[in-house]
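Visitor: Sequence plus the predicted model coming up.
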Amino acid sequence: MPMRDIVQKTRHLVSFIITNPIDVASQVHIFIFGMRDGMTRYSLLLM
């Protein structure tokens, strides 16, 4: 894929994210499930 296409795709994704932000519940879900299993995740889920 040429660099120009990559830049255009990136610009499109950024503009979409700016005009249609992700809701807070989805942000928390992505953050928690993006973490590795371990004490940090366990501690956050207990709070």
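Guide: Yep, that arrived. Residues are numbered from 1 along each chain as shown.
Visitor: From here on, just use CA atoms for contacts and neighbour counts.
Guide: Fine.
Visitor: Pull out the buried residues from stretch 29-46.
Guide: Ile32 (16 or more other C-alpha atoms under 10 Å).
Visitor: How far does it stretch from one end to the other?
Guide: Stretch 29-46 stretches 15 Å from its first residue to its last (C-alpha to C-alpha, to the nearest Å).
Visitor: Which element, helix or strand, includes the most centrally placed residue in the chain?
Guide: The centre of the chain sits closest to Ile30, judged by C-alpha atoms, centre = their mean, with a distance of 6.2 Å. Using DSSP states H and E, Ile30 falls within helix 24-34.
Visitor: also this one, for the comparison:
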Amino acid sequence: MESYNKGKAALAEQLGHMRVLTSDYPAQQRRLEQLGTAQQAWLTRSIP
């Protein structure tokens, strides 16, 4: 469970970093939003 929690935190951090790096690229921002939504949906269905 520890590795799951570490991975979950790392992914959230990396998504945030990518949002900063692509702040001037609207198409990438939309893709990152879709990725974040998919991540949340997966987390909802996975082990709490």
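Guide: On my side now, so go ahead. Nothing here was measured: the structure is a model prediction, and the numbers come from that model.
Visitor: care to give me the TM-score?
Guide: Once superposed, chain against chain, the TM-score is 0.41 (TM-score structural alignment, normalised by the length of the first structure); 26 aligned residues with a C-alpha RMSD of 2.3 Å.
Visitor: on that earlier part again, where's the residue nearest to the centre of the first structure relative to Val24 of the first structure, distance?
Guide: Distance from Ile30 of the first structure to Val24 of the first structure, by C-alpha to C-alpha: 10 Å.
Visitor: one step back: need the contact partners of the helix holding Ile30 of the first structure.
Guide: Arg41 (C-alpha atoms under 8 Å, 6 or more residues apart in numbering).
Visitor: From the chain's centroid, how far away is that helix?
Guide: Offset of helix 24-34 of the first structure from its chain centre (C-alpha atoms, centre = their mean, to the nearest Å): 8 Å.
Visitor: where do the helices sit along the first structure?
Guide: All helices of the first structure, identified by DSSP state H, fall at 3-19, 24-34, 39-46.
Visitor: Which positions within stretch 32-48 of the second structure qualify as buried?
Guide: Within stretch 32-48 of the second structure, judged by 16+ other C-alpha under 10 Å, the buried ones are 32, 36.
Visitor: Need the contact partners of it.
Guide: Contacts for stretch 32-48 of the second structure (C-alpha under 8 Å, 6+ apart): 15, 18-19.
Visitor: at 10 Å instead, please
Guide: Stretch 32-48 of the second structure is contacted by residues 1, 4-5, 8, 11-12, 15-16, 18-19, 22, 26-31 when judged by C-alpha atoms under 10 Å, 6 or more residues apart in numbering.
Visitor: Thanks again, I'm all set now.
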